[in-house]
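# The following block contains a protein sequence and its predicted model.
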Amino acid sequence: MTNPNEDPASGPLSGKVAFVTGADRNLGKAMALSMLRSGASVVMSAMYGSYLQQVVEEAGAPDRILAIEGDISKDDDRRELLGQAIGRFGRIDILVNNAAVTPETFWPNFLIDGEPPQWTLDVDFYRMFLEIDCVAPHAFMLAVIPSMLERGWGRIVNLSTSFETMLRFWPYGSAKAAIEAQTAVLAKQLEGTGVTANILSPGAFVKPGPIKLASGEVVVPDHGPAIMEAPIRWLASDASKQFNGKRIIASRWSGASESDLTNNKAIVPIGWPDLD
């Protein structure tokens, strides 16, 4: 675990450059700040710049942060984000595809009421989920992997969700199933290159605090976003170099996880290997 008093210059991610989408709040914010505290330079992107600016001010390391506002569903915005990132830091070593369209964006009471039937939602609505949750991550991966391969080092971390959530919520669940399947194939293609591709899942309902639904009911999350900090710090480091094509479940991670990786219940095979 990272010592909070440790000089970031000597941290396990010192000299590395991370790019985190959806970094302005919740999971993305926690992961971005964790890697920053571990010595990385961090490119943080999000839809709304005002939230990003708050994170930058909280972090207190302006020389190692680049905060960029952009809509990752748009090709031009994706190119601009990548261009600014490379222009500032020269490369991207660690890509964390975290940004996603979630059910609560459209259905504030979805945890209680569920979602509308699929046949009531049009194709463009579904396409929007896939564009942000699947196409954008692919666009970023195809942009950064070639240079990672040239250097012989890189980390691709794609955020997913539980199998139960995939089967419960559509179209979010189907989009996450797609990115997990893609990551499984990518990991096989990257085997032995020094570049790894893994899935990181919260493994629980994670929010910074209780949520008051439109109905007035209050839902208490299982965990706060801090559970993402240790797993992403490990995944982004040299310590994870032997792990490729894995699913890391943050809610199962413990203080002993990094020293007992062979018996780590937080690390399981990617995808659904038990299914025929």
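On my side now, so go ahead.

# When you work out contacts or count neighbours from here on, use the C-alpha atoms and nothing else.
OK.

# Which secondary structure elements does the longest helix anywhere in the chain sit against?
Counting residues, the longest helix found in the chain (DSSP state H) is helix 172-190. Here helix 172-190 is seen to pack against helix 123-130, strand 154-159, helix 163-168, strand 195-201 when contacts are counted using 3 or more CA pairs under 8 Å, 6 or more residues apart in numbering; DSSP states H and E.

# okay if I get the ones you listed as a markdown table plus mean neighbour count and distance to M141?
Formatted as a markdown table, the helices and strands packed on helix 172-190 follow (neighbours: other CA atoms under 10 Å; distance: least, CA to CA, whole Å):
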| stretch | mean neighbour count | distance to M141 |
| --- | --- | --- |
| helix 123-130 | 15 | 15 |
| strand 154-159 | 27 | 8 |
| helix 163-168 | 14 | 23 |
| strand 195-201 | 26 | 10 |
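
# follow-up on the earlier one: what's the angle from the longest helix of the chain to helix 123-130?
If you take axes from the mean of the first three to the mean of the last three CA atoms, to 10 degrees, helix 172-190 sits at 50 degrees to helix 123-130.

# And helix 172-190, what's buried?
If you call a residue buried by 16 or more other CA atoms under 10 Å, then helix 172-190 has these buried ones: 172-180, 182-184, 186-187, 190.

# got another, please set it beside the one above:
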Amino acid sequence: MATALVTGATSGIGAAFARALARRGWDLVLVARDEARLESEAARYRGRGRQVEVLRADLSDRADVTRVAERLEDAGRPVELLVNNAGFSVRASLLSTDQAAHDRAFEVMVRAVQVLSGAAGRAMARRGSGRIVNVGSTAGRITMGGYSAIKAWVTVYTEGLANELAGTGVTAMALEPGWVRTEFHERAGIAGSSMPGALWLDADALVEAALKDLSRGRVISTPSVRYKALMLVLRHAPRSGVRRVSRALSDRRSSSLPQ
């Protein structure tokens, strides 16, 4: 049976990927920081007959990233699908003198994505098959600070990776979700009613759409008609207009954060 490795696998989009893949008969390697939650999730899937391995790892720790990369390149235990999902909101100002939040974001959502995608891509290319999904964001299409910049990098990096993997039997896809009702937004303080209700997506429905796009060989997946339409508008809008919309969204988000 094929095996998928999912980072950030105990909540949100990562957990939705694990659920969807388990339903499809995939075995799982679950990666996250919280060992108790990892074991709880693993027990659930083992109870359904799936083989599940847990890897406790903090992807801001380069030694932990190396351990996960080594697992991806283990020829004796091939991973056919990598989902790079681990991430978090970055609320720190670009003008802040304290770069700790930006440094951690870079380690988890840029460097770890590159290292793990590279490890998976090499191993998969040697076998002639495999798929990589890097979770970006529609925020990468606008200009809401460090998080937008990081997610823009994820999409462009994945497009470049797809080019390098062309002809190897391995595909790479950037998933660009919009607002999804998960712990991610709750932790960021932006899951309240002050944000437009029509823009919220369900994590399980989003993952089902993403897996369909993955099976079709799409390089960029933007689930839901509403976000496809919004991204089309953004692609053709003047950048000055995109910046104005981004400022308005940033102001609205800031006003919704707890004091």
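The structure has been received and is ready for your questions. If you're wondering where the values come from, they're calculated on a predicted model, not measured in any experiment.

# TM-score for this pair?
The TM-score (TM-score structural alignment, normalised by the length of the second structure) is 0.75; 232 aligned residues with a CA RMSD of 3.5 Å.

# picking up where we left off before, can you check which of the helices and strands packed on helix 172-190 of the first structure gets nearest to V20 of the first structure?
V20 of the first structure lies closest, by CA to CA, to one member of these: strand 154-159, at 9.5 Å.

# start and end residues in the second structure for that closest one, please.
The aligned range for strand 154-159 of the first structure in the second structure is 130-135, by TM-score structural alignment.

# Mind reading off the mean deviation between the matching stretch and the first structure?
Here the mean offset of stretch 130-135 of the second structure against the first structure after fitting is 0.7 Å, by mean CA distance after the TM-score superposition for the first structure.

# neighbouring contacts of that stretch?
The contact list for stretch 130-135 of the second structure (CA atoms under 8 Å, 6 or more residues apart in numbering) reads 79-85, 113, 117, 120-121, 124, 154-155, 158, 169-177.

# residues touching the alignment partner in the first structure of A9 of the second structure, list them.
Aligning on TM-score structural alignment places A9 of the second structure opposite A23 in the first structure. By CA under 8 Å, 6+ apart, the contact set of A23 of the first structure is K29, A30, M31, A32, M44, S45, A46, L52, N98, A99.

# Apart from its chain neighbours, what residue comes closest to A23 of the first structure?
Excluding its sequence neighbours, the residue lying closest to A23 of the first structure (CA to CA, 6 or more residues apart in numbering) is K29, at 4.5 Å.

# And for M148 of the first structure?
Leaving out its chain neighbours, M148 of the first structure is closest to G154 (CA to CA, 6+ apart), at 5.1 Å.

# again with G128 of the second structure
Leaving aside its chain neighbours, G128 of the second structure sits nearest to G169 (4.9 Å; criterion: CA to CA, 6+ apart).

# What separation is there between that neighbour and R141 of the second structure?
Separation of G169 of the second structure from R141 of the second structure (CA to CA, to the nearest Å) stands at 29 Å.

# And the strands in the stretch 151-259 of the second structure?
170-175, 220-221 (DSSP state E, counting those that start in this stretch).

# again but with the stretch 1-150 of the second structure, I slipped
Using DSSP E, counting those that start in this stretch, strands in the stretch 1-150 of the second structure cover 3-7, 27-32, 52-56, 81-84, 130-135.

# The second structure: matching residues for the longest helix of the first structure?
Against the second structure, the aligned range for helix 172-190 of the first structure is residues 147-165 (TM-score structural alignment).

# which other residues reach that stretch?
Counting by CA under 8 Å, 6+ apart, 89-91, 106, 109-110, 113, 121, 125, 134-143, 171-176, 219-220 sit against stretch 147-165 of the second structure.

# do stretch 121-129 of the first structure as well
Identification of contacts with stretch 121-129 of the first structure by CA under 8 Å, 6+ apart yields S73, A100, V101, P171, Y172, A175.

# Please identify which pair of those lies farthest apart.
Within the contacts of stretch 121-129 of the first structure, S73 and P171 form the most distant pair, 15.9 Å apart (CA to CA).

# More neighbours: which of those two?
Under the neighbour definition other CA atoms under 10 Å, S73 of the first structure and P171 were set side by side, and P171 has more, 22 against 19.

# measure the more buried one to T165 of the first structure for me?
To T165 of the first structure, P171 of the first structure is 11 Å away according to CA to CA.

# on that earlier part again, show me which of the contacts of A23 of the first structure are buried.
Buried members of these, scored by 16+ other CA under 10 Å, are K29, A30, M31, A32, M44, S45, A46, L52, N98, A99.

# Dump the residues you listed to TSV, plus distance to L81 of the first structure.
Listed next are these as TSV, based on distance: CA to CA, whole Å:
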residue	distance to L81 of the first structure
K29	17
A30	20
M31	19
A32	16
M44	9
S45	7
A46	10
L52	14
N98	15
A99	14
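
# Perfect, I'm done here.
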